[in-house]
Each structure stands twice: as C-alpha cells, then as structure tokens.
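Student: okay, here's the prediction I keep looking at, along with the sequence it came from:
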Amino acid sequence: MTPKTIVGIGSALVDILVQLEDDQLLNTFQLPKGSMTLVDAPLSQKILDSTEGLERSIETGGSAANTVRAIAQLGGSAGFIGKISNDPMGHFFKDEFEKNRIVPHLFYSQIPTGKAATLISPDSERTFGTYLGAASELSVDELSQELFSNYDYLHIEGYLVFNHALIEGVLKLAKKQGLKIALDLASFNVVEANLDFLKGLIAEYVDIVFANEEEAKAYTGLEPKAALKQIASQCEIAVVKISRDGSLIQAGDQFVKVETPQVKSIDTTGAGDVYASGFLYGLANGFSLENCGKLASLLASKVIQVFGARIPDEELQLIKQEVDAFKG
C-alpha cells in the first residue's frame, strides 16, 4: 500500500528544558506537577530567571509538533500547521522542521514566538509553564480547505481546545477534505476545563482519541478499562496509556493490551506525543492495531530515556529495523 500522509496542527513552541533539583519552584509559581499551565510573558520570564544555573537545553516543542517530528524521523510524510514570529525562536523552529523534511505551513505574528518552560522533576515528571505568544494568534480565517488536500490524517493537540473557534473551524475544513481526525487530550487540567466542549467535538468530528490515565479519568470519571470502553463508543479508535503498565486500545469490538518496554525514565517530556507518532505512522502504513501500539510504546520508551521530546538520532536505525518487523 502507498503510505498515507499526516499533518499536525498545534502550538509552534520552543521548549526550554530545565532539570530541577527539587519541586520547590513548582510550588513557588503554583504550577501543578505534571500539568500544562498557560502563563503570560512576564511570568514566563520570571520562571526562566528562577532556573538560572540549572542544567538546560532548547528544542522545538508543542505537542503536535513533537508528534509530526517523530513521524518524519521514521521516514513518514508529514506537515505541520502553526504560527511563529520573525524572531530568533521562530527562525530556530522553522529551520529545525525543514531540516527534518517536515512541510511547514507556518503563519507569522508580530508578537514573539511561543515558548514553554519545561520543568523536569527529579522523578522525571515534567511540568510546563507555557507562554503561547504567536501560537495564540493562529486563526481559522488564515486556513483554507486546500491546505488539507494533500493529507489523509490530521493530528490535533488537545491544548488547542482553549481556542474553541479555531479547533472547530479546523475540524470542519479537514472533514470536508475527508481526513481522519486524531486528537490527543493533552493534559488532565485541559480536559477538566473544556469537558463539555471536548465531548461535543469527539462525538461529531474525531476518529482517534489518545489519552493517558489521568486524562481519561478527567474525561469519563472512570478507571482506565472502563474509560477506554466509554471513549471507544464515541469514536473509531480509543487509546488509553497507563504508563509502565502499557496501553489499552479499542476499535469497535476489538480490544488490544500492549505492554511497554521497562526502561529507566529520565524525562517523560514528549512520551505521549511520540506514542501518537508511532501509532499514526503504523496506521498510515497499514499495521495491525497491536503493531501500531507496539511501535508507539517502543518510541515512547526511547524518548523517556533522554532529556527532551526528540528521539535520539543514534537510536533511529535500530528503531527502523524493528519497524520492519511490525509490517503486515
């Protein structure tokens, strides 16, 4: 079969990854551990100023951006829709995507490119203080139906649900072009704040839902297996990730439980994003549901062994050899 193409839409951000010595800074800035909290520009700068002297690095970020980057690393055909500024952070984002052979559908704003203070606790959990910047100005009026015409799947990060008009408008455009829609619920506090809106979106537009245990519970009020069943009744494929216990997948009457490789976790940044990469790459290449889940878990296990959300280049050749075993 000819592999299908995937486009992601989300916040074009630059992640500033900071290794914390303890969780005191999270308490100081009232950032719930493990969550994504939107902050304004002054607070974003205060958080980063407070981390001076700690180990840090930068890389492209944003949930959907992480997902399409890993799809491209696997050799998949991917594009990304987002908004940046004509500033150093925006140039960094665009250059990195072009280097990774991702088709950039980027729009420009007068305000700075968004950035996320990615605070990594000693137990490897990550907490985001996110200044959306230019990403917050992406408007459905800038998009056209033709933008989606070369793609088969649209992957949306749940963080976009803060902009109801944008996400609903994007879904209508993509559906008119016949794309399958995948949605990652993103964070438990995002789900809690937009529950009714999310339920309506999923029922009307979404084909594939990714959630972790906390997000699934926020969405349904249920434990993982029951939550999976309820979500699967609203879409074609539901996935609930249960950390070290693997993931649960349901499509209609078909149920699959996938174990995850047991590895030492250093940083969970991007684990869910690259899980979605593996799963969508598998779907685009005709893999079975079980093998989609196995590839997704493999990628997630690789990315949590390094700082940041990028699969290390030195791992790619080994991963691609394993991908060949999942085909068919």
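Tutor: Ah, there it is. Numbers count the residues shown, from 1 in each chain.
Student: could you use CA atoms for every contact and neighbour count after this?
Tutor: OK.
Student: which ones are touching Phe279?
Tutor: The contact partners of Phe279, by Cα atoms under 8 Å, 6 or more residues apart in numbering, come to Cys292, Gly293, Leu295, Ala296.
Student: for Leu280, which non-adjacent residue is closest in space?
Tutor: In space, and not counting its chain neighbours, Leu280 is closest to Cys292: 7.4 Å by Cα to Cα, 6 or more residues apart in numbering.
Student: ok, now Glu59?
Tutor: Per Cα to Cα, 6+ apart, closest to Glu59 is Asp15, 5.4 Å.
Student: contact partners of whichever helix or strand the one you found is part of?
Tutor: Taking DSSP states H and E as the criterion, Asp15 maps to strand 13-19. By Cα under 8 Å, 6+ apart, the residues outside strand 13-19 that reach it are 51, 54-62, 84, 89, 93, 113-122, 132, 135, 307-308.
Student: what's the following helix or strand after it?
Tutor: helix 24-28.
Student: tell me the buried residues in that next one?
Tutor: Within helix 24-28, the residues that count as buried by 16 or more other Cα atoms under 10 Å are Leu25, Leu26.
Student: so which elements touch the helix or strand just after it?
Tutor: From helix 24-28 onward toward the C-terminus, using DSSP H and E, the following helix or strand is strand 36-38. Under the contact criterion of 3 or more Cα pairs under 8 Å, 6 or more residues apart in numbering; DSSP states H and E, strand 36-38 touches strand 126-133.
Student: circling back to that earlier point, which of the contacts of strand 13-19 are buried? Put it as a PyMOL command.
Tutor: For the buried members of those, the matching PyMOL selection, counting by 16+ other Cα under 10 Å, is:
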select buried, resi 51+56+58+59+60+61+62+84+89+93+113+114+115+116+117+118+119+120+121+132+135+307+308
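Student: and the spatially most central residue of the chain, what does it touch?
Tutor: Among the residues of the chain, the one closest to the centroid is Ser63, at 3.0 Å (Cα atoms, centre = their mean). Counting by Cα under 8 Å, 6+ apart, Ser63 touches Gly10, Ser11, Glu157, Ala186, Gly270, Asp273.
Student: reformat the residues you listed into a markdown table and put secondary structure, distance to Lys229 and neighbour count next to each item.
Tutor: Below are those laid out as a markdown table (DSSP: H, G, I helix; E, B strand; the rest coil; distance: Cα to Cα, whole Å; neighbours: other Cα atoms under 10 Å):
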| residue | secondary structure | distance to Lys229 | neighbour count |
| --- | --- | --- | --- |
| Gly10 | coil | 27 | 25 |
| Ser11 | coil | 30 | 30 |
| Glu157 | strand | 22 | 24 |
| Ala186 | coil | 19 | 24 |
| Gly270 | coil | 25 | 24 |
| Asp273 | helix | 22 | 28 |
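Student: included below, for side-by-side comparison, is a second structure:
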Amino acid sequence: MPAVLGIGNALADIISVLEDDTVLTQFGLPRGSMTLVDAELSRKIFEATRYNKQEITTGGSAANTVHTLAALGGHCGYLGKIGNDALGTAFRKEFEQKNIKTHLLLSQKDTGRVMALVSPDSERTMATFLGAAADLKPEELDRGIFSEYAILYIEGYLVQDHRLIETAVDLAREEGLKIAIDLSSFNVVEANLEFLKKLISEKVDIVFANEEEALAFTGKSPEEALGDIASMCELAVVKVGKQGSFIQRGDEKVKVGIIPATAVDTTGAGDNYAAGFLFGVTQGYSLEKCGKIAALVSGKVVEVMGAKIPESSWLGILQTVEAMED
C-alpha cells in the first residue's frame, strides 16, 4: 500500500467550549477562521477561557489527518518541528504509539499551540501561536525523507511560508510523489491567492477545499468552483457541510452525502475527511468509496470534542469501511 507523508505545523490543541461568542469579539477573532497570534495574545485567550470546559491534545491539521489515516490502517509519516519541552515530548510519543514514522526536528522555541474555541452551535474558531512549528526551514528538508512515500499531504496553514512549501513540493516531486493540499482556511486562501493558484496549477495533484475556501479561491459557488479547481489539477474535492461533498477527476464527477451525526464540535472534520479520502486513494478505491470513507470519519469526529475519533469507535468504523461496496 502506498504511504502518505504529512507535513504541517506540529501543535498542541487546547480546545475550549464557549458559552457564547463574547471571547471571539473581545479578541477580534473572526468566527470560523484561523488567526495567527503571538505568545502574549495566546496566553490572554488561555486565561480568558481557562474555566471553560477544556481538553488538551496533540494537533495541527496534517497531524490530525495522519493520525486518522494510521487508525484506518494506512502507512504514513509526519514531518514537522517541535520544541524541546513537555508538549513536544508528548507530541512525539503520541505519534510513536500509533506506529507513525516521525521526522520531527527540534527548535529552541516552545512547541506551538492552538486555542480552539468552540461556539454553542459547534462552529470552531482557532487562534494559533506557531512557536517551534514556524521554525521549520526549507534548508532543513532532506530529499531522502520523501523517498519512502508515494503522496505528500500539505496542510494549507503552511502556505504562509512560500519557500518552505515550494521546497517540500519540489523535493517530493523529484522523488516521484503525488502532491495533495488542503486549503485549510478561507482567510489563508485570500492572503495567498496568487501563490496558491500558481502552485496548484503547476505542481499539485489533489486539492481539498470547503465551501468558503473554494469561494475564496475561485469566487464561485461549490459546483462551479469544483470544475475550476479540477481543471487545474488531477483530482478536486469541495466539501459542502451537511450537503456532503463534490468530487471530480477529469470528466468523472461524484456527489457523496454525509452520515447522520449530532455535531458537538467541528474541529478536525476537514482533517479527518482528507484522511478517509487519502486512505481510499492509497487502496485504489473508486472516487465514490473514497468519498464515503471520508464522510464516515468526518461524521464521527464532529460528534466528539477535539479532532480525534475515540479508540472505542474504531472497530465499528473499520467494519463499516470493510463492508462498503467499491
């Protein structure tokens, strides 16, 4: 089975349940967005939410994807940068326990963290202090790392560092890897639009976007946006929340629905979708089956706090995937 290498910001997720959106207004955080903050603002948000219901886990978008991919039975690795601190140690340990190969570089800075703020309607807004994660330099990437993999999966949050992304993509392509990218957040897309358009049209094979990201990228509605993105790469996916997702490869188009789910927290829904879909791709499944596996795991994760599906759910998920027709 081909292996997937995820590259992204290695972060600790601190998930807090909000009683209302006052904290978002107080700190100027657009609802549903990801905003980069410095250490001081991150600390202030933590202080303002410390008495809310809270959960701390390892995270980062590509890290979440790789975790779920491994749980599905996929072969995968993870490339990122952590601090030489307790959060960094916990990050490495959690990956090794899941038999995920780690390529974790060390920084003098603290391990990065995300304040994930969950509104009463389960929408999540993220304030991210990158810390060590932002210390990953293009010069530190070794072509040899990529030689063990078939697909490089990039989280869109890395796109702030254009040179890092280009270096990773070029090294991976030299080793014959396919390139997959998740656009991650509409404000990231808006801030890096020209770079992303050039990168995707020239060097990317698979693109994941949600409705807002697709709109920011193309200025069009989901189905029209799907056609535009699919014309730039090999395979395009546009997720439309409760309406499911649209998938296109060449002239082949598929619409996949969602599973019934009671949303508690949407953190990690997109990350898990990408994991399910990429697992299907590495298995050589049809687009429809890839989409159904993606819908299954993204539906399961929104029913719990945080970006990871609990261990107790996995047996049922794996049995459901096994029973799916291709």
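Tutor: Alright, I've got the coordinates. Here the structure is a predicted model, which is why all the values come from computation and not from measurement.
Student: could I get the TM-score for this pair?
Tutor: Once superposed, the chains reach a TM-score of 0.99 (TM-score structural alignment, normalised by the length of the second structure), with 326 aligned residues with a Cα RMSD of 0.7 Å.
Student: please determine how far the residue sitting furthest away from the middle of the second structure is located from Gly306 of the second structure.
Tutor: Ranking residues of the second structure by C-alpha distance from their mean position (Cα atoms, centre = their mean) puts Tyr51 at the top, at 27.8 Å. According to Cα to Cα, to the nearest Å, Tyr51 of the second structure stands 17 Å off from Gly306 of the second structure.
Student: one more: Tyr149 of the second structure?
Tutor: 28 Å.
Student: the first structure: strands as residue ranges?
Tutor: Secondary structure of the first structure (DSSP state E): strands at 6-9, 13-19, 36-38, 56-61, 78-85, 103-109, 113-120, 126-133, 153-157, 180-184, 208-212, 237-241, 247-251, 254-258.
Student: between those, which one is closest to Phe197 of the first structure.
Tutor: Checking those against Phe197 of the first structure by Cα to Cα gives strand 180-184 as the closest, at 13.3 Å.
Student: how about the closest one, which residues of the second structure does it hit?
Tutor: Residue correspondence for strand 180-184 of the first structure in the second structure, counting by TM-score structural alignment: residues 178-182.
Student: how much does the matching stretch stray from the first structure?
Tutor: Its aligned residues in the first structure lie a mean 0.4 Å from stretch 178-182 of the second structure after superposition (mean Cα distance after the TM-score superposition for the first structure).
Student: list the contacts of that stretch.
Tutor: Against stretch 178-182 of the second structure from outside (Cα under 8 Å, 6+ apart): 150-156, 169, 172-173, 203-209, 274.
Student: swap in stretch 157-171 of the first structure?
Tutor: 9-11, 63-64, 138-140, 143, 181, 183-187, 190, 194, 197-198, 201, 205.
Student: out of those, which end up buried?
Tutor: Buried among the contacts of stretch 157-171 of the first structure by 16+ other Cα under 10 Å: 9-11, 63-64, 138-139, 143, 181, 183-187, 190, 198, 201, 205.
Student: dump the contacts of Ser63 of the first structure into JSON lines; add distance to Leu316 of the first structure as well.
Tutor: What follows is the contacts of Ser63 of the first structure, written out as JSON lines (distance: Cα to Cα, whole Å):
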{"residue": "Gly10", "distance to Leu316 of the first structure": "25"}
{"residue": "Ser11", "distance to Leu316 of the first structure": "26"}
{"residue": "Glu157", "distance to Leu316 of the first structure": "24"}
{"residue": "Ala186", "distance to Leu316 of the first structure": "25"}
{"residue": "Gly270", "distance to Leu316 of the first structure": "16"}
{"residue": "Asp273", "distance to Leu316 of the first structure": "17"}
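Student: from the residues you listed, pick the one nearest Leu25 of the first structure.
Tutor: Gly270 (21.2 Å).
Student: any idea what the closest one aligns with in the second structure?
Tutor: Match for Gly270 of the first structure (TM-score structural alignment): Gly268.
Student: how much space between the counterpart of Pro312 of the first structure in the second structure and Lys178 of the second structure?
Tutor: Matched to the second structure by TM-score structural alignment, Pro312 of the first structure sits across from Pro310. Relative to Lys178 of the second structure, Pro310 of the second structure is positioned 30 Å away (Cα to Cα).
Student: neighbour-wise, which of those two wins?
Tutor: Each of Pro310 of the second structure and Lys178 has its neighbours counted (other Cα atoms under 10 Å); Lys178 has more, 19 against 12.
Student: contacts only, for the match of Gly270 of the first structure.
Tutor: Contacts of Gly268 of the second structure by Cα under 8 Å, 6+ apart are Ser61, Asn64, Ser298, Val301, Val302, Gly306, Ala307, Lys308.
Student: excluding chain neighbours, what is closest to the second one?
Tutor: Nearest non-adjacent residue to Asn64 of the second structure, counting by Cα to Cα, 6+ apart: Asp271, 6.0 Å away.
Student: show me the contacts for the one you found.
Tutor: Contacts of Asp271 of the second structure (Cα under 8 Å, 6+ apart): Ser61, Ala62, Asn64, Thr65, Ser298, Ala307.
Student: pick the one among those residues closest to Glu96 of the second structure.
Tutor: Asn64 (14.0 Å).
Student: state the distance from the closest one to Leu315 of the second structure.
Tutor: Taken as Cα to Cα, the span from Asn64 of the second structure to Leu315 of the second structure is 19 Å.
Student: those two - which one has more neighbours?
Tutor: Using other Cα under 10 Å as the criterion, Asn64 of the second structure and Leu315 rank with Asn64 on top: 25 against 11.
Student: what's near enough to touch the aligned partner of the more buried one in the first structure?
Tutor: Aligning on TM-score structural alignment places Asn64 of the second structure opposite Asn66 in the first structure. The contact partners of Asn66 of the first structure, taken as Cα under 8 Å, 6+ apart, are Thr60, Gly270, Asp273, Val274, Ala309, Arg310.
Student: about what we covered before: which residue lines up with the residue farthest from the centre of the second structure in the first structure?
Tutor: That one, Tyr51 of the second structure, aligns with Gly53 by TM-score structural alignment.
Student: equivalent analysis for Asp85 of the second structure, please.
Tutor: So, by TM-score structural alignment, Asp85 of the second structure is matched to Asp87.
Student: surely its match meets Thr113?
Tutor: Yes: if you go by Cα atoms under 8 Å, Asp87 of the first structure and Thr113 touch, sitting 7.1 Å apart.
Student: for the aligned partner of Glu94 of the second structure in the first structure, which non-adjacent residue is closest in space?
Tutor: Correspondence of Glu94 of the second structure to the first structure, assessed by TM-score structural alignment: Glu96. In this structure, Glu96 of the first structure finds its nearest non-sequential neighbour in Thr60, 7.3 Å apart by Cα to Cα, 6+ apart.
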